[in-house]
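# just to be clear, the model below is a prediction. Sequence and coordinates:
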Amino acid sequence: MPDNDFLKVPEVEIPKRTKSKSVQEEFVPPDGGWGWVVCVTSLWVNGTVFGILNTFGILYVKLRDKYAGNDPSISFKTSWIGSVSTGVTFLMCMIASIISDRLGIRKTALIGSLLGLIGLVSSAFVEQLELLYLTYGIILGVGSAFAYSPSLVILGHYFKKHMGLVNGIVTFGSAIFTIGLSLGLPYLLKEVELKYTFLFLAGLYLILIPCVLTWKPLIHHESKHPSFALSTESIYNHCNDFCSWTRKYLNVRIWKNKGYVVWSLSCGLSLFGYFVPFVHLVKHSKDLFPDADGNYLIMCLSITSGVGRIICGKLADMACVNRVIMQQTAFAIFGIAALCIPFADNFYGLIAICLVMGMCDGLFICLIGPIAFDLVGPTGASQAIGFLLGIFSIPLSVGPPIAGLLYDYLGSYKVAFHVAGVPPIVGALCMLCIPRTKQVNRSVKFSYDS
């Protein structure tokens, strides 16, 4: 499940730089006070963004029925709506992090909230399926990224000692909202139809506006490239400054790290089939077990995913546990579970499979940050995760539409789920090529000194 734990990294104790002394380097987060308000509002932002993304499978069934007509490829076309939104969200997170440095955390998140609101409101009044690619896919996707990325950055302004607790609270918000929407969306779709369901979701984004206004940055960055800021200066100067900025801040050395390259490509390969169950399980359940409520499957996935993050996150901190092997095992089991979906001959079998897949999802997500630290070190982890998100955007966008296309031509999801189970298993096998690396403990200290 696409989630906000992708950017969750181990706590580190960062000493002050020795090259220069400034107020910013001596800054100590308050670890409380207004920070707890920021924690709650960040939880709401994360929950809203990923709750809506994770429950698209429920909207998918209604959208498919509404626009079906006599179109033989309606499943393929409808799947692209959620896939574009998910892909754009992860892809634009990299851009959002740069823009938040230029414009500020609050302004970037406010723009994201407004874009998300506009995307969902406009989706409510769309009458053509293809226009949803723009409103729900691109506009909502960009808005989600611009709201989500700053919600992680602002936590570092207010917390250090309690950073682990705060990260756990904030990221658990996605599971809470996914469970709530899994129960609420079917009722809304039944009572008020698709239009007002979109407006309800838009209302959640409207609430984000006062939430992000509580994010008062305590650390202010001074740019060494003022001409790169948004202004009316010449394009020529902007290009020169952009090249200078790229050479200075883009960490290409991580791509010379064999372990990181193998890991990132293995994860990207695994995700080609990873998101397929989240989008198509509800429809699959409706086809095979019309009397059962397939929406509960997404809820089961979310519950065990949340539990998995907490339990496996604690296990990953143990010195005797190999984090890469844990994530590798999660991919392999997830793939096997996906392969088994067509063999479930009753609804309770599907529930059991979803519980297993949810646990694997939580394990995979909670290990992204720690493994990045292990492979590239503290100074390269931030950009390593950023590049990883960009890689994720491609398979997360492509997988569900391919499954929808197979359904259109074959009339069932059996082959689609079999195909979806293969990439996670292959990705797990590719991770065997990752060189053994010394693991970094959460209390590790490091220096920025060259």
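Received it, and whenever you're ready, just let me know what you need.
# only C-alpha atoms for contact and neighbour calcs from this point on.
OK.
# my guess is residue 422 contacts residue 337. True?
No: between residue 422 and residue 337 there is no contact under CA atoms under 8 Å: 10.5 Å.
# list the contacts for residue 388?
264, 268 (CA atoms under 8 Å, 6 or more residues apart in numbering).
# same question but for residue 147, I mixed them up
45, 108-113.
# for residue 433, same thing?
Contacts of residue 433 were listed using CA under 8 Å, 6+ apart, and they are 259, 262.
# quick one, strands of the stretch 101-250 of the chain?
Taking DSSP state E, counting those that start in this stretch as the criterion, the stretch 101-250 of the chain carries no strands.
# of the contacts of residue 147, which is the nearest to residue 393?
For these, the closest approach to residue 393 (CA to CA) belongs to residue 112, at 18.2 Å.
# my guess is the closest one meets residue 139, correct?
No: at 9.3 Å, residue 112 and residue 139 do not qualify as touching, with contact defined as CA under 8 Å.
# and these two? which has more neighbours close in?
Of the pair residue 112 and residue 139, residue 112 is the one with more neighbours under other CA atoms under 10 Å, namely 29 against 25.
# spatially nearest residue to that one (excluding sequence neighbours)?
Counting by CA to CA, 6 or more residues apart in numbering, residue 112 lies nearest to residue 143, which is 3.8 Å off, once chain neighbours are set aside.
# burial count for the one you found?
29.
# ok, now how distant is it from residue 388?
Between residue 143 and residue 388 the distance is 20 Å, computed by CA to CA, to the nearest Å.
# one more: residue 313?
Residue 313 is 20 Å from residue 388, where distance means CA to CA.
# over to residue 308?
As defined by CA to CA, residue 308 lies at a distance of 22 Å from residue 388.
# try residue 37
Taking CA to CA as the criterion, residue 37 is separated from residue 388 by 30 Å.
# for residue 272, what are its contacts?
With contact set as CA under 8 Å, 6+ apart, residue 272 has these partners: 395-396, 398-399, 420, 423-424.
# included below, for side-by-side comparison, is a second structure:
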Amino acid sequence: MPLLENKKIILFFGCLAIFFPGAFVFGFPGVMASEWQTLFHVNKAQIGRLMFFVLAGTGSAMYLAGKLQEKIPSRFIIFTGSLACSLATLFVGQATCMEHVYIWAFFEGFFCAFVYIPCLTIFQKMFPENKGLITGILNLTFGGSSAVMSPIFTYLLVLKGYEFTSVFAGFLSIVFGTSVAFLIKTPGKDKAKGGPQLSTLSFKQTVSLSSFRLLWCVWALSGAAGVSLIVLASSFGRQLGYGITQYVYILTCFNILNGIGRLVCGRLSDRYSKQKILMIVFLMASCAYCLMPWFSHLYLVSFLACFIGLAFGALFTVSAPLVTEVFGLENFGKVFGLVFTAYGFFAGFLGPWLSGIILDMTHSNFKIVFSLFAVFYLISSVLIMRVKIMGNDKQVVACPSDDQGNFIKLEQSS
């Protein structure tokens, strides 16, 4: 078998392509938040808006990326997304005001989706028997990349400065990520089954399903609670009296479990109920948020951050194969993109933006903010158990419309 036809080698290229967008989205803002606050003289609320723009960009592009897969080869979409993410990071290195950082955040989030959705779709088709494990590996790379790169970003920021760190990161992404995008394609012998598939669900049909609406709410609430710690880790660490080289451990621990949890939960989702896995990790994260503001020891706070990272990573990993089971692989790109709009458009507001406003109004009272996020995770743990998968009684499965465009309900008994 030719080297470039080997599925494991292609998976490795996919991991390389998705590594740097993940580092830019999950690691770069957390490390640079304090630097931007000092450079541009902005408050916590303005820094909190940063993640809102990242998520708004991602939410805007997820559905589009899913649609484009039906018309354009995935490797071209991945190449475009990877190159744009790299160039955006070069741009933010020259930022002279916070508005420039917001522009970077939106474009970083937008083109990140062009890498993320095609990679998930390609490799679920390529490894149909291990969707959870493969999704976990990709999400481990995507989320765990920040655990690798955050200490490096911090080291370069302290040693070389802000501009050098941004430019170095951008060029590193082009050399090791963008360069392999065209190698990510379905092997020749699997092209017939791995080619573009036309979806069987329209937009109207999708949003009419209760399972979609429940997943959408789960992503809005748990996504808000999880992503907020990326931005709040630095300000919470500073309030506890730690410097940048110390409080980075909070973000690093979050990201390590964010990454490892994606792999472990992905593997478990191939064997056990996906809803129960998510319920358990959501409850663990809820408890962690309740306890975190009552402790000041760095290692203990970092330990609690691990549970929030675990829940955040599981949300991404377990939701993807769950969407595939409920709506069908042919609908995965578009439906997952629609679910992701909850994370993109609402999680950014409910999480980083709202928490920044509350912190400014309450003189940095993290007890209120963390208690709010604990409630978000608690609600999510209830909602996720109501999502039905194929095989359950009376479950509506993906199906086409009739000649008049009406939704045909096909019921499947267990």
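Looks like it arrived, so ask away. These numbers come from a predicted model, not from an experiment.
# using CSV, please lay out the contacts of residue 147 of structure 1 together with distance to residue 353 of structure 1.
Compiled in CSV, these are given as follows (distance: CA to CA, whole Å):
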residue, distance to residue 353 of structure 1
45, 29
108, 39
109, 37
110, 39
111, 39
112, 36
113, 35
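# tell me which of those residues is nearest to residue 185 of structure 1?
Distance ranking of the contacts of residue 147 of structure 1 against residue 185 of structure 1, using CA to CA, places residue 45 first at 18.4 Å.
# for the aligned residue in structure 2 for that closest one, helix, strand, or coil?
Taking TM-score structural alignment as the criterion, the aligned counterpart of residue 45 of structure 1 in structure 2 is residue 17. Secondary structure for residue 17 of structure 2, judged by DSSP: H, G, I helix; E, B strand; the rest coil, is helix.
# look at the residue nearest to residue 17 of structure 2 when sequence neighbours are not counted and say how many residues are nearby.
The spatially closest residue to residue 17 of structure 2, leaving aside those adjacent along the chain, is residue 177, at 4.3 Å (CA to CA, 6+ apart). Using other CA under 10 Å as the criterion, residue 177 of structure 2 is surrounded by 24 other residues.
# repeat that for residue 55 of structure 1.
Using other CA under 10 Å, residue 55 of structure 1 has 26 neighbouring residues.
# list the contacts of the aligned residue in structure 2 for residue 119 of structure 1.
Alignment note (TM-score structural alignment): residue 119 of structure 1 maps to residue 88 of structure 2. In this structure, residue 88 of structure 2 makes contact with 104, 107-108, 170, judged by CA under 8 Å, 6+ apart.
# now which of these would you call buried?
Buried subset of the contacts of residue 88 of structure 2 (neighbour count, 16 or more other CA atoms under 10 Å): 104, 107-108, 170.
# for those residues, work out which two are farthest apart.
Using CA to CA, these span at most 13.7 Å, a distance reached by 107 and 170.
# what is in contact with these two at once?
Shared contacts of residue 107 of structure 2 and residue 170, counting by CA under 8 Å, 6+ apart, come down to 85, 88.
# could you find the counterpart of residue 405 of structure 1 in structure 2?
Residue 405 of structure 1 maps onto residue 357 of structure 2 when the alignment is built from TM-score structural alignment.
# check which helices and strands the host helix or strand of that match is in contact with.
Residue 357 of structure 2 is part of helix 354-361, with elements assigned from DSSP states H and E. With contacts defined as 3 or more CA pairs under 8 Å, 6 or more residues apart in numbering; DSSP states H and E, the secondary structure elements packing on helix 354-361 of structure 2 are helix 44-68, helix 366-383.
# make sure the residue nearest to residue 112 of structure 1 is actually in contact with residue 108.
No: in terms of CA under 8 Å, residue 143 of structure 1 does not count as a neighbour of residue 108; the distance is 9.4 Å.
# now for the residue nearest the centre of structure 2: which residues touch it?
In structure 2, the C-alpha nearest the mean C-alpha coordinate belongs to residue 316, at 5.9 Å (CA atoms, centre = their mean). With contact set as CA under 8 Å, 6+ apart, residue 316 of structure 2 has these partners: 139, 262.
# again, only using 10 Å
Contact analysis of residue 316 of structure 2 by CA atoms under 10 Å, 6 or more residues apart in numbering lists 135-136, 139-140, 143, 219, 223, 258, 262, 265-266, 340.
# so among those, which ones count as buried?
Members of those that pass the buried threshold by neighbour count (16+ other CA under 10 Å) are listed as 135-136, 139-140, 143, 219, 223, 258, 262, 265-266, 340.
# for the residues you listed, give me a markdown table that also has distance to residue 191 of structure 2.
Putting these into a markdown table (distance: CA to CA, whole Å) gives the following:
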| residue | distance to residue 191 of structure 2 |
| --- | --- |
| 135 | 20 |
| 136 | 23 |
| 139 | 24 |
| 140 | 26 |
| 143 | 29 |
| 219 | 33 |
| 223 | 35 |
| 258 | 33 |
| 262 | 28 |
| 265 | 29 |
| 266 | 25 |
| 340 | 28 |
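# out of those, who's nearest residue 242 of structure 2?
Of all these, residue 242 of structure 2 sits closest to residue 258, with 22.7 Å by CA to CA.
# let me know the helix or strand that the alignment partner in structure 1 of that closest one is in.
The alignment partner of residue 258 of structure 2 in structure 1, by TM-score structural alignment, is residue 305. The secondary structure element spanning residue 305 of structure 1 is helix 295-316 (assigned by DSSP H and E).
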